[in-house]
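**Student:** Below is the structure, and that's it, no one-letter string:
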């Protein structure tokens, strides 16, 4: 696989994990997952992690995976790259993992004394990647091994922080986020 093909496959395969957090921001609000509970003197997660945002994020990522699977044959023919399709379990696992990673990062931020929206370099950019890949591996190990080869994983780990910072800066500029990270 050429470098171009590796990059394109990596981004295609991760799109269902890239979309959920952005969809959650747009649809956020509602009842917090932690119900306002605390651990010691800090909230478990905070008001930014809601049931509605999580559900919408997972649904948006799964819908995108279904759409990408439908588009894969035509896109493959047009671009000359063998785009993967997403089994149903993976279509849900990638976005669910992304949301779980974001929730886990929120928990870690609260435990380390960071407030909602505070930066946590590294964790902010890769939390959802680690969990989405783990969920996808558990859901469909053979599919995962065929799609997420070592070169594809390397592209994901390098490209994701760059994409994350860029998309968050755009969301901040548009007034959709309160901080640019």
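**Tutor:** Alright, I've got the coordinates. Just so you know, these numbers come straight off a predicted model, no measurement behind them.

**Student:** rest of the way, CA atoms for contacts and neighbours
**Tutor:** Will do.

**Student:** any idea which helix is longest in the chain?
**Tutor:** Ranked by residue count under DSSP state H, the longest helix found in the chain is helix 51-79.

**Student:** buried sites along that helix?
**Tutor:** Under the neighbour-count criterion of 16 or more other Cα atoms under 10 Å, helix 51-79 has 51-66, 68-69, 72 buried.

**Student:** Kindly report the same for stretch 125-141.
**Tutor:** For stretch 125-141, by 16+ other Cα under 10 Å, it's 125-137, 139-140.

**Student:** quick one, helices of this structure?
**Tutor:** Assigned by DSSP H, the helices in the chain fall at 3-27, 51-79, 88-111, 123-139, 141-147, 150-173.

**Student:** circling back: other SSEs contacting the longest helix of the chain?
**Tutor:** helix 3-27, helix 88-111 (3 or more Cα pairs under 8 Å, 6 or more residues apart in numbering; DSSP states H and E).

**Student:** between the ones you listed, which one is nearest to residue 177?
**Tutor:** Of all those, helix 3-27 sits nearest to residue 177, with 7.7 Å by Cα to Cα.

**Student:** angle of that closest one against helix 123-139?
**Tutor:** 110 degrees (axes from the mean of the first three to the mean of the last three Cα atoms, to 10 degrees).

**Student:** what does helix 3-27 contact?
**Tutor:** 52-62, 64-65, 81-84, 91, 94-99, 102, 128-129, 132, 147-148, 151-153, 155-156, 176-177 (Cα atoms under 8 Å, 6 or more residues apart in numbering).

**Student:** Against that first model, consider the following:
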């Protein structure tokens, strides 16, 4: 039961796990906030949140969901989860990007600079965005897939995966900081 829950958690979240990683690789270009600041004198989001990164990250997450749908018939005995409807694929991927963008906004409001550690938020911002947007956009699939044990597995596993992937990206020179 535990292994099945973990497998479903990772499978269901893959379209949300991928976008921010791809955005780092494909980012650059025009910042979403266009360099604007708020009354506090701080940037709205910063240079790290770009239109290109958001679009490419979202597209990558949707592509992952579509690939998983193609694989589903071959793994349905192992992965006990329904295929991704397009609404779920888009909301998981775009919701992950929105969660990360929201965290960037919070970082700027609290005076943290781009790349500064924001424990807890850094690890779960995209999860919250993905789950919330999917609950709204693909409610039936969300309720069938994200049972309480699956959500608990996601909340426990994601910070571990986040730390591991960020440390790896830092080690190979893709990130300037290991968090």
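**Tutor:** Ah, there it is. Since the structure is predicted, the reported quantities are computational estimates derived from the model, not experimental observations.

**Student:** if we can go back for a sec, so can I have CSV of the helices and strands packed on helix 51-79 of structure 1 showing distance to residue 181 of structure 1 and mean neighbour count?
**Tutor:** Listed next are the helices and strands packed on helix 51-79 of structure 1 as CSV, based on distance: least, Cα to Cα, whole Å; neighbours: other Cα atoms under 10 Å:
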stretch, distance to residue 181 of structure 1, mean neighbour count
helix 3-27, 12, 20
helix 88-111, 13, 23
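
**Student:** Structure 2: which residue goes with residue 115 of structure 1?
**Tutor:** Matched across to structure 2, residue 115 of structure 1 falls on residue 113, judged by TM-score structural alignment.

**Student:** close enough to count as contact, its match and residue 107?
**Tutor:** Yes: the pair residue 113 of structure 2 / residue 107 is scored as a contact, 6.9 Å apart, by Cα atoms under 8 Å.

**Student:** what about residue 142 of structure 1, how many neighbours?
**Tutor:** Residues lying near residue 142 of structure 1 (other Cα atoms under 10 Å) number 11.

**Student:** what lines up against it once you look at structure 2?
**Tutor:** Under TM-score structural alignment, residue 142 of structure 1 pairs with residue 140 in structure 2.

**Student:** Residue 159 of structure 2 matches what in structure 1?
**Tutor:** Aligned partner of residue 159 of structure 2 by TM-score structural alignment: residue 161.

**Student:** Grab the nearest non-local neighbour of its match.
**Tutor:** residue 125 (5.0 Å; Cα to Cα, 6 or more residues apart in numbering).

**Student:** For the aligned partner of that neighbour in structure 2, which residues are in contact?
**Tutor:** Aligned by TM-score structural alignment, residue 125 of structure 1 pairs with residue 123 of structure 2. Neighbour list for residue 123 of structure 2: 158-159, 162-163 [criterion: Cα under 8 Å, 6+ apart].

**Student:** pretty sure residue 47 of structure 2 is touching residue 31, no?
**Tutor:** Yes: assessed by Cα under 8 Å, residue 47 of structure 2 is found in contact with residue 31 at 5.3 Å.

**Student:** which residues do those two both contact?
**Tutor:** The contact sets of residue 47 of structure 2 and residue 31 do not overlap (Cα under 8 Å, 6+ apart).

**Student:** How much space separates the closest residue to residue 155 of structure 2 other than its chain neighbours from residue 161 of structure 2?
**Tutor:** Closest residue to residue 155 of structure 2 apart from its sequence neighbours, by Cα to Cα, 6+ apart: residue 124 at 7.4 Å. Residue 124 of structure 2 is 11 Å from residue 161 of structure 2, where distance means Cα to Cα, to the nearest Å.

**Student:** tell me the contacts of residue 43 of structure 2?
**Tutor:** So residue 43 of structure 2 contacts 33, 35-37, 108 (Cα under 8 Å, 6+ apart).

**Student:** likewise residue 133 of structure 2?
**Tutor:** Residue 133 of structure 2 neighbours (Cα under 8 Å, 6+ apart): 91-92, 95.

**Student:** Tell me which of those residues you also see in structure 1.
**Tutor:** On the basis of both residues aligned by TM-score structural alignment, their matches' Cα atoms under 8 Å, what survives of those in structure 1 is 91-92, 95.

**Student:** Run through who's touching stretch 172-179 of structure 2.
**Tutor:** Taking Cα under 8 Å, 6+ apart as the rule, stretch 172-179 of structure 2 contacts 24-25, 115, 117, 163, 166-171.

**Student:** Same list as before, those residues that is, but in a markdown table and with distance to residue 4 of structure 2 included.
**Tutor:** Listed next are the contacts of stretch 172-179 of structure 2 as a markdown table, based on distance: Cα to Cα, whole Å:
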| residue | distance to residue 4 of structure 2 |
| --- | --- |
| 24 | 31 |
| 25 | 32 |
| 115 | 35 |
| 117 | 32 |
| 163 | 23 |
| 166 | 26 |
| 167 | 27 |
| 168 | 27 |
| 169 | 29 |
| 170 | 31 |
| 171 | 32 |
